[in-house]
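In: generate a structure from the sequence data that follows.
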Amino acid sequence: MSQTHRYQGPAFFSHGFRPFFLLSALWAGLAMLIWIAMLGGRAVLPVAFDPFSWHAHEFLYGYLGGVIGGFVLTAVPNWTSRPALAGMPLAGLVALWLLGRGAVAVSGLLDWRLVMLADLGLGIALCAYLAREILRGQHWRNLPVLLLIALLTASNALFHLDASDGGPAFEGIGLRLGLAAAVALISLIGGRIIPTFTRNWLAKRDADRPPAAFGRGDAVVLALTILALLCFIIQPQSAPTSWLMLAGGAAHLWRLSRWRGLATLPEPLLWVLHLAYGLLALGFWAEAAAGFGWIAPAAGRHVWLAGAIGLMTLAVMTRASLGHTGRALHAGGGTTALYLALAGSVVARLLAGVWPGQLWVLHLSGTLWLLAFFGFALLYLPVLTQPRPATA
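Out: Next comes the predicted model:
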């Protein structure tokens, strides 16, 4: 009998996705409110980072770090058929994530080394857990996932090093390495789950043409992605990097076109995954446009950050929360509204970069972001905190 089956405590700590998804969504909304206050000149928190660096850090390492925690702790037991963490071990990992958020929030009062160690705790623990499970189960196929999460954790350390020099860490190599690791992770995991979920859904409807299976073309796309991201890390605004970004975006759109996305339009739980991957491809083009000087770099980068990462994680959180609590894999009107709100937030943020004088567009983007993530927390609160239905 698995540890999860023996667990008799609160449902909230029965599976990793429950606390991490709920707390991450709440933090995505709360951090946006704090960020808006910071832009207004109010010193809400005694942070050591400049406002822009704190904003970027708490999305990429705070929010995304928590979502990755929930994903890994939920997916790995399915990959390895080994017991899932529950109870006190899971609560301990949640405490590590909260410790990191608290340490960064008061980083202006602490030595930066202590803040960095506190902030790296969850990432290091997840890497150790994933490495143990891969070794025990001999699941070498998932080794790239471990390597990318380790890169993301290492980039967080570099971010703290960049910030300790007093410069804008959001422009440093640490953030670029972390963003590249996140984009590569979505390219890898998205390439697994999107065609698989689409294939399973179409098979139930007797579709005559399933999504294309992984082949040499996909391998070429991933190789091109790695090359483009390496150049992005080293020389983000150079002409060769911009041309590679253009090629990378086209390659990912070609890959996405083979997964039958249009056939999934009746089911928002599926088309949102295709849309998020499409934003990943467009993010390459946005970085190219920023490199050529056509749009502001911050606006272009939000296509990856808020668009690809934000929408993909929201899609995964909703699907996993429904599926792992025995509910139907169908997005109702409320969940669909969450997707549309976040997509609208991304469009508005990009437009704000094109029309820098139109502050109302920025306000619209922030409002839609709050609706998406606070809306998820409200709508999925009973799903994530209550026991699995007896009929499921």
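
In: from here on, just use CA atoms for contacts and neighbour counts.
Out: Fine.

In: which residues of the stretch 101-250 of the chain fall in helices?
Out: Secondary structure of the stretch 101-250 of the chain (DSSP state H, counting those that start in this stretch): helices at 112-137, 143-164, 173-203, 216-234, 239-257.

In: make JSON lines out of those and add mean neighbour count and distance to residue 364.
Out: Converted to JSON lines, the helices of the stretch 101-250 of the chain look like this (neighbours: other C-alpha atoms under 10 Å; distance: least, C-alpha to C-alpha, whole Å):
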{"stretch": "helix 112-137", "mean neighbour count": "18", "distance to residue 364": "31"}
{"stretch": "helix 143-164", "mean neighbour count": "20", "distance to residue 364": "29"}
{"stretch": "helix 173-203", "mean neighbour count": "20", "distance to residue 364": "25"}
{"stretch": "helix 216-234", "mean neighbour count": "17", "distance to residue 364": "30"}
{"stretch": "helix 239-257", "mean neighbour count": "21", "distance to residue 364": "27"}
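
In: next up, for comparison:
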Amino acid sequence: MLNIDDPNFKDPTPALFRLGFRPLFLAGAAAAALLIPLWLLVWYLPGQSPILSPSFYSPVIPIWWHPHEMLFGFAMAIVAGFLLTAVQNWTNQPGLKGWPLALVFGLWLIARVSLMLPAAVPLWLPAAADAGFLLITAAKLAQAIIKVRQWRNLGFPILLLLATLANLYSYYALYQRDMVLASTLWQGMIWWMALMITFVGGRVVPFFTAIRIKRGKPSPLPYLDWPLFTALGVLAINAVTHTLEGVALQSLLVLAGLLQLVRQARWFPHKTLKEPMLWSLHLSYLCIALALLGMALFLDNPLVERQMLHLVGVGAIGGMCLSMISRVSLGHTGRNIYAGPTMAPAFLMILIAALVRAFGPILWPDSTPTWHWLAASLWTAAFGLFLWHYTGMLSKPRLDGRPG
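Out: From the prediction side, this is the model:
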């Protein structure tokens, strides 16, 4: 087997397709920067631009397109890029690269573009492309994990299979024009993302923190972690089935929120205030606990529930994605993680955007459009800053000449 870290190996593959993080981090960041302002233009200024005319989304409903593309366009690109890169480190098996990686990226891109074409593109086309993107990613993860019998990581391809089913079901909801069904799927996928962040974050956040502050990494506590994973999984299922309500649902939200806080408190978050690459991870992770407890406190308030879901979406998902792609991109291109471009302003902008988007409409509902535009501007600027600093390094070979 080829040593994937062999510095003498000269890879003829174009740099952009040498490892999953390269095209998918770039694409995910570009989608983040583009899709939010585009959504607000469609929502607040419909028909004001020939590009953004109603036929622009035919046969797609804009209110379906926005959450779908933020979850399965932006966030899933980052998730797939991270997993396709991380699985190489976990298993010491070669990662996806070359034309197979270009195929995965191409399928993701086909789905994104076909949903915005000014023509009645049949929905099976983006649905098939999206499914292919996720299934090939899941298959690659499963192949590498099963080959070395690393069973503890088998949950990742399983989670991607579940996401594939949810995505296909969302296309069915669009076909049926059932926005109630679609809304429940979006809520379920937000908790799916929260579970993914909790699962991965529990590994990388304390590890990165311990190395940087030169402290021992806290050992995972199964009696703390597994009840938390279970609670988030139940919340994802309940978002679709609506089985739990009232005191039962409130208790589950409180339990999950408190478990998140106790878990994170063991990772020395107070020791990270001088390092943006660390405090950005901790603050993004904290947004999940705040959202859980906020929803529990105002259980019967639909406005608060919507805004708390946006706190997860903008703060936890958006913030964690931005922080992780900034860090991983430096490390996997042969650069010093703590001597890269200054991303602290971008991390702050994402977190402020999350607070503005979540709490502005609750506290000052009459100014909701202002909060939307302000949060969108901060979000777009944050991911734009990433693209400014990282496009060059992601599209060029590693500085040390190694593969990847």
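
In: any chance of CSV for the helices of the stretch 101-250 of the first structure, columns distance to residue 57 of the first structure?
Out: Output for these, formatted as CSV (distance: least, C-alpha to C-alpha, whole Å):
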stretch, distance to residue 57 of the first structure
helix 112-137, 11
helix 143-164, 8
helix 173-203, 8
helix 216-234, 17
helix 239-257, 23
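
In: quick one, which of those is nearest to residue 342 of the first structure?
Out: Closest approach to residue 342 of the first structure among the helices of the stretch 101-250 of the first structure is made by helix 173-203 (17.6 Å; C-alpha to C-alpha).

In: which elements pack onto that closest one?
Out: Here helix 173-203 of the first structure touches helix 143-164, helix 216-234, helix 268-291, going by 3 or more C-alpha pairs under 8 Å, 6 or more residues apart in numbering; DSSP states H and E.

In: same list (those helices) but as TSV, adding distance to residue 247 of the first structure.
Out: Shown next, in TSV, are those (distance: least, C-alpha to C-alpha, whole Å):
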stretch	distance to residue 247 of the first structure
helix 143-164	22
helix 216-234	8
helix 268-291	8
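
In: right, so of those, which gets closest to residue 114 of the first structure?
Out: helix 143-164 (10.5 Å).

In: between that closest one and helix 112-137, how big is the angle?
Out: Here the directions of helix 143-164 of the first structure and helix 112-137 differ by 180 degrees (axes from the mean of the first three to the mean of the last three C-alpha atoms, to 10 degrees).

In: helix 143-164 of the first structure vs the second structure, average offset?
Out: Compared with the second structure after the fit, helix 143-164 of the first structure shows a mean deviation of 1.2 Å (mean C-alpha distance after the TM-score superposition for the first structure).

In: what does that helix correspond to over in the second structure?
Out: Mapped onto the second structure using TM-score structural alignment, helix 143-164 of the first structure spans residues 154-175.

In: picking up where we left off before, for the helices and strands packed on helix 173-203 of the first structure, which one sits closest to residue 75 of the first structure?
Out: Here helix 143-164 is closest among those (C-alpha to C-alpha), at 11.4 Å.

In: helices or strands up against the closest one?
Out: helix 112-137, helix 173-203.

In: hang on, the earlier thing: how about the helices and strands packed on helix 173-203 of the first structure, which one is nearest residue 353 of the first structure?
Out: Using C-alpha to C-alpha, the nearest of those to residue 353 of the first structure is helix 268-291, at 10.4 Å.

In: show me what the closest one is packed up against.
Out: helix 173-203, helix 239-257, helix 297-302, helix 310-323, helix 333-354.

In: that older thread, nearest to residue 182 of the first structure, of the helices and strands packed on helix 173-203 of the first structure?
Out: Judging those by C-alpha to C-alpha, what sits closest to residue 182 of the first structure is helix 143-164, at 7.1 Å.

In: give the buried residues for stretch 36-56 of the first structure.
Out: 36, 38, 47-49, 51, 53-56 (16 or more other C-alpha atoms under 10 Å).

In: ditto for stretch 360-374 of the first structure
Out: 361-374.

In: so that stretch matches what in the second structure?
Out: Against the second structure, stretch 360-374 of the first structure falls on residues 370-384 (TM-score structural alignment).

In: list the neighbours of that stretch that are in contact with it.
Out: By C-alpha atoms under 8 Å, 6 or more residues apart in numbering, the residues outside stretch 370-384 of the second structure that reach it are 29-30, 32-34, 36-37, 40, 322, 345-347, 349-350, 352-354, 356-357, 360-361.

In: what's near enough to touch the closest residue to residue 102 of the second structure other than its chain neighbours?
Out: Leaving aside its chain neighbours, residue 102 of the second structure sits nearest to residue 17 (6.4 Å; criterion: C-alpha to C-alpha, 6 or more residues apart in numbering). Listed by C-alpha under 8 Å, 6+ apart, the contact set of residue 17 of the second structure reads 23, 97-99, 101-102.

In: just the buried ones among those, please.
Out: 23, 97-98, 101-102.

In: which ones among the residues you listed map onto helices?
Out: 23, 98, 101-102 (DSSP state H).

In: now the two most distant members of these.
Out: Most distant of these, by C-alpha to C-alpha, are 23 and 98, 11.1 Å apart.

In: of the buried ones among the contacts of residue 17 of the second structure, which is the nearest to residue 148 of the second structure?
Out: Checking these against residue 148 of the second structure with C-alpha to C-alpha, the nearest one is residue 97 at 19.6 Å.

In: so what's that closest one up against?
Out: 13, 17-20.

In: for the residues you listed, which ones persist in the first structure?
Out: Compared against the first structure with both residues aligned by TM-score structural alignment, their matches' C-alpha atoms under 8 Å, those retain 17-20.

In: out of those residues, which is most surrounded?
Out: residue 20 (28 neighbours; other C-alpha atoms under 10 Å).

In: residues touching the equivalent of that residue over in the first structure, list them.
Out: Using TM-score structural alignment, the equivalent of residue 20 of the second structure in the first structure is residue 16. Residue 16 of the first structure is in contact with 69-71, 73-74, 85-86, 90, counting by C-alpha under 8 Å, 6+ apart.
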